[in-house]
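Asker: pasting the sequence and the predicted model now:
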Amino acid sequence: MTFLGIDIGTSGVKALLIDASGKALGEATAAAVEPTRPHPGWSEQNPQDWWAATLAAIDKLHQSHPQALAAVKGIGLSGHMHGATLLGANDEVLRPCILWNDGRSAAECAEMEAALPSLRDIAGNIAMAGFTAPKMAWVRKHEPEIFKKLKKVLLPKAYVRLLLTGEHVEDMSDAAGTLWLDVAKRDWSDELLAVTGLTREHMPRLVEGSQSSGQLKADYAARWGMTGPVIVAGGAGDNAAAACGIGAIRPGEGFVSLGTSGVLFVSNAKFSPNTNGAVHAFCHAIPNTWHQMGVVLSATDSLNWLARITGKKQAALAGEAEAQFNGPGGEIFLPYLSGERTPHNAPKARGSFVGLSQSSDTAQMAQAVMEGVAFAMRDSQRVLADAGTNISRLLAVGGGTRSALWLKLLATNLNMEIGLPADGDFGGALGAARLGLCAATGASPAEVMTMPPVKTVIAPDTKLSAAYSEQYERYRALFPAIEEIRQ
């Protein structure tokens, strides 16, 4: 008996096979066509690209691990959140999906909150341009002919589920990021839906991430050599799936993700919003559990940007910064290249370098970029604490964790030890596969979703704590001053 996790990203799809003990048996990836940006601040993608990449990834597993794939009894799905996939009659895709990093609907966010003053109380979150509901408000206003044809709105992984099973279903963690969910009640909110001119008829059926959402269609089971019913779990949004993969499902357990975007994630026993700090308060992928996130839109993407404009590789820049590091530098970087969520909720904010001099070089600029991202994570920690949250255990994941300096900067600025897991894949695909295992076998998530062994613990550098606290205060003062000038 084996289980399959499918992680649907904007750049591609990863498929991971595990056995009943959770051991990875094989994996495959397939690239998707990159998102397009028809106008500044827009980000769109053809949903068919996710489907093509999903089929390609599983077909690769069928070639490389045919027996293990044939033994699959449960499938879990993970996917990028917030995307508005609009379906008409016969599940026809009406337009390209408006993605999580699309900022066009800032005006609609303000209009929604004005129309329903209790919005934040029900949703537990601020109306942000990244969420799904404001995108639909934009479509309703600017593309009324498409809106009239609308029958269903699905998130990206729910669209892939539809093609795998024929069912319109979404899990609680992904649904919480739409701004249509009453997050405390774990149910659609008629009031929130009405603000965007929608009803429950436009929404998929809700299930918990570790529950069954349907069965794999017979033709796909035959395509991959599977026999008997194959259960497809509710699955999870990408960050909740990563938490299931890393084992952060108990209160106080969390992870810091240094990926393209950055996330400070912590699991909660109860719904704990802090809308004043732009904290994301969502349902977790398992029953009776919630989580909070601070989200930084440009984490390693900030260093990618610097690499692109300097003509150097990201790893080379990180190495240069580490080689000359001796504490906070004179340069400060605000990592708001694509706007920011936590704590500012400012989709139109932009990045800045401050303190450049004739002696500034690429090594010092790279250090400032890495410090800026660490300060952004410190911002997230601060507003999570304002919501009464204490993080008891923190693991680090993502490509940025390959930099020892970046990990040191995070530990020092968060003032807590950070564990680096032993080598292995603990991301969304593993979390999805674990959810598929639970749905197919009835196994307890607490028993399945354990934390991995830790190979290294990064401790704060207490000798630098005071200096970084001073630098952090300078960093905090820059955002309101620069944004006031930009208005």
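Answerer: Looks like it arrived, so ask away. Numbering: from 1, shown residues only.
Asker: only C-alpha atoms from now on, for both contacts and neighbour counts.
Answerer: Noted.
Asker: please enumerate the strands of the stretch 51-200 of the chain.
Answerer: Assigned by DSSP state E, counting those that start in this stretch, the strands in the stretch 51-200 of the chain fall at 72-79, 85-87, 97-98, 152-154, 169-171, 181-182, 187-188.
Asker: this is the comparison structure:
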Amino acid sequence: MSDPLVIAVDSSTSATKAVVVDKSGQVLSTGKADIDLLTPGMDMYEHDPVQWWESTETAISQACAALSDADRQRIKALCITHQRESFALVDEDGGALRPAILWLDSRAGDEIKEYGSDHIHELSGKPADTTPALYKIAWLKKHEPEVLTSAHKLVDVHAYLAHHLVGRWVSAVGSADTLNLLDIANVDYSDELLDIAGVTREQMAELAQSASIIDTIKKELTDSWGIPGDVVLVAGVGDGQAAGLGTSAIDEDVAYVNIG
């Protein structure tokens, strides 16, 4: 059989999973590696971003190792889905300047009260809540300003993994929008929201349309996975959007329930 295969990566709160699928959605192999949850204080939840990549590389290696040589030759693309709203601050080499702050972290109650409004909801598409990253970035602006201003990039999980995979700081629109920093009507970063967060446009990852091809994955990686040909990175979406797609909840009058 010569139909192409895809590596689907889900980097979530507790683990990263890799699944190799064919064009019909049939699963040929899987891999999984855990991620440690850090709790430095009340209502604070963090990750070491290094584990985002280490767990991804391990999960992909496991999934590829479970395939035959012939099936590894069929792998043509890799796509990322991930825990939404979580973000990391990195230097020019990609090193983390502090632990990543996660979507479930609720330290920014004061910032939600200060900046949350109907206007921000309409601009970004996100109601004032503990989940969107905007308010936690604003918390850093108040409590850790030196780290925020010195960061080369502020990135979601997609952009962090893409940098390891293809050497570029790039996220999918369907991933980066969960940071609550995009003007959703114009599908671009909002200067107003960036100002609230205390970051600049230059500190943000470039944006790629979901389902577009970003670049070719580094050959040293595909070689280590036993894949002989080129593999492209396809821009993905956050895990919630992916779940909606997977359940065909894509029409305005269709909803799905996610309990976990």
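Answerer: Great, that's in hand. Computed from a predicted model, the values in this text were never measured in an experiment.
Asker: so after superposing, what's the score?
Answerer: After superposition, the two chains reach a TM-score (TM-score structural alignment, normalised by the length of the second structure) of 0.92; 256 aligned residues with a Cα RMSD of 1.7 Å.
Asker: picking that back up, tell me which of the strands of the stretch 51-200 of the first structure sits nearest to Ser465 of the first structure.
Answerer: strand 72-79 (37.1 Å; Cα to Cα).
Asker: chain center to that closest one, what's the gap?
Answerer: Using Cα atoms, centre = their mean, to the nearest Å, the mean C-alpha position of strand 72-79 of the first structure is found 18 Å from that of the whole chain.
Asker: and it, what does it pack against?
Answerer: Under the contact criterion of 3 or more Cα pairs under 8 Å, 6 or more residues apart in numbering; DSSP states H and E, strand 72-79 of the first structure touches strand 2-8, helix 156-165, strand 231-233, strand 236-237, helix 238-246, helix 428-441.
Asker: can you put those in JSON lines and add distance to Lys141 of the first structure and mean neighbour count?
Answerer: As requested, those are arranged in JSON lines below (distance: least, Cα to Cα, whole Å; neighbours: other Cα atoms under 10 Å):
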{"stretch": "strand 2-8", "distance to Lys141 of the first structure": "29", "mean neighbour count": "30"}
{"stretch": "helix 156-165", "distance to Lys141 of the first structure": "22", "mean neighbour count": "24"}
{"stretch": "strand 231-233", "distance to Lys141 of the first structure": "35", "mean neighbour count": "30"}
{"stretch": "strand 236-237", "distance to Lys141 of the first structure": "28", "mean neighbour count": "36"}
{"stretch": "helix 238-246", "distance to Lys141 of the first structure": "29", "mean neighbour count": "29"}
{"stretch": "helix 428-441", "distance to Lys141 of the first structure": "35", "mean neighbour count": "31"}
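Asker: would CSV of the ones you listed with distance to Pro96 of the first structure be doable?
Answerer: Below are those laid out as CSV (distance: least, Cα to Cα, whole Å):
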stretch, distance to Pro96 of the first structure
strand 2-8, 16
helix 156-165, 11
strand 231-233, 25
strand 236-237, 20
helix 238-246, 20
helix 428-441, 24
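Asker: now stretch 54-66 of the second structure: buried residues?
Answerer: 55-65 (16 or more other Cα atoms under 10 Å).
Asker: picking that back up, among the strands of the stretch 51-200 of the first structure, which is the most enclosed?
Answerer: Counting by mean count of other Cα atoms under 10 Å, strand 72-79 has the highest mean neighbour count of the strands of the stretch 51-200 of the first structure, with a mean of 30.
Asker: and it with helix 428-441, angle?
Answerer: Strand 72-79 of the first structure runs at 140 degrees relative to helix 428-441, counting by axes from the mean of the first three to the mean of the last three Cα atoms, to 10 degrees.
Asker: corresponding residues in the second structure for strand 72-79 of the first structure?
Answerer: The alignment of strand 72-79 of the first structure onto the second structure (TM-score structural alignment) covers residues 75-82.
Asker: that stretch vs the first structure, mean deviation?
Answerer: The superposed stretch 75-82 of the second structure is, by mean Cα distance after the TM-score superposition for the first structure, a mean 0.7 Å from where its aligned residues fall in the first structure.
Asker: how about Ala185 of the second structure, nearest residue that isn't a chain neighbour?
Answerer: Leu123 (7.5 Å; Cα to Cα, 6 or more residues apart in numbering).
Asker: list the contacts for the aligned partner of that neighbour in the first structure?
Answerer: In the first structure, the residue paired with Leu123 of the second structure is Ile122, using TM-score structural alignment. Contact analysis of Ile122 of the first structure by Cα atoms under 8 Å, 6 or more residues apart in numbering lists 181-184, 189, 192.
Asker: ok, Ile122 of the first structure to Leu198 of the first structure distance?
Answerer: 16 Å (Cα to Cα, to the nearest Å).
Asker: mind listing the strands for the stretch 351-487 of the first structure?
Answerer: Under DSSP E, counting those that start in this stretch, the stretch 351-487 of the first structure gives strands at 352-354, 393-397, 418-421, 454-458.
Asker: which stretch among the ones you listed comes nearest Met293 of the first structure?
Answerer: strand 393-397 (13.0 Å).
Asker: and the closest one, what other elements does it pack with?
Answerer: strand 253-258, strand 418-421.
Asker: want to throw these into TSV with mean neighbour count?
Answerer: Listed next are these as TSV, based on neighbours: other Cα atoms under 10 Å:
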stretch	mean neighbour count
strand 253-258	25
strand 418-421	22
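Asker: so which of these gets nearest Met136 of the first structure?
Answerer: strand 253-258 (28.9 Å).
Asker: tell me how far that closest one lies from the chain's centre.
Answerer: 11 Å.
Asker: could you say what helices and strands it packs with?
Answerer: Strand 253-258 of the first structure packs on helix 238-246, strand 262-268, strand 393-397, going by 3+ Cα pairs under 8 Å, 6+ apart.
Asker: mean distance between that strand and the second structure after superposition?
Answerer: Relative to the second structure, strand 253-258 of the first structure is 2.2 Å off (mean Cα distance after the TM-score superposition for the first structure).
Asker: so that strand matches what in the second structure?
Answerer: Under TM-score structural alignment, the match for strand 253-258 of the first structure is residues 254-259.
Asker: next: stretch 322-338 of the first structure.
Answerer: Under TM-score structural alignment, there's no match for stretch 322-338 of the first structure.
Asker: isn't Ser11 of the second structure up against His82?
Answerer: Yes: Ser11 of the second structure lies in contact with His82 (Cα atoms under 8 Å); the separation is 4.5 Å.
Asker: please identify every residue contacting each of these two.
Answerer: With Cα under 8 Å, 6+ apart, Ser11 of the second structure and His82 have common neighbours Val157.
Asker: now render the helices and strands packed on strand 253-258 of the first structure as a markdown table, adding distance to Arg474 of the first structure.
Answerer: Converted to a markdown table, these look like this (distance: least, Cα to Cα, whole Å):
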| stretch | distance to Arg474 of the first structure |
| --- | --- |
| helix 238-246 | 30 |
| strand 262-268 | 21 |
| strand 393-397 | 26 |
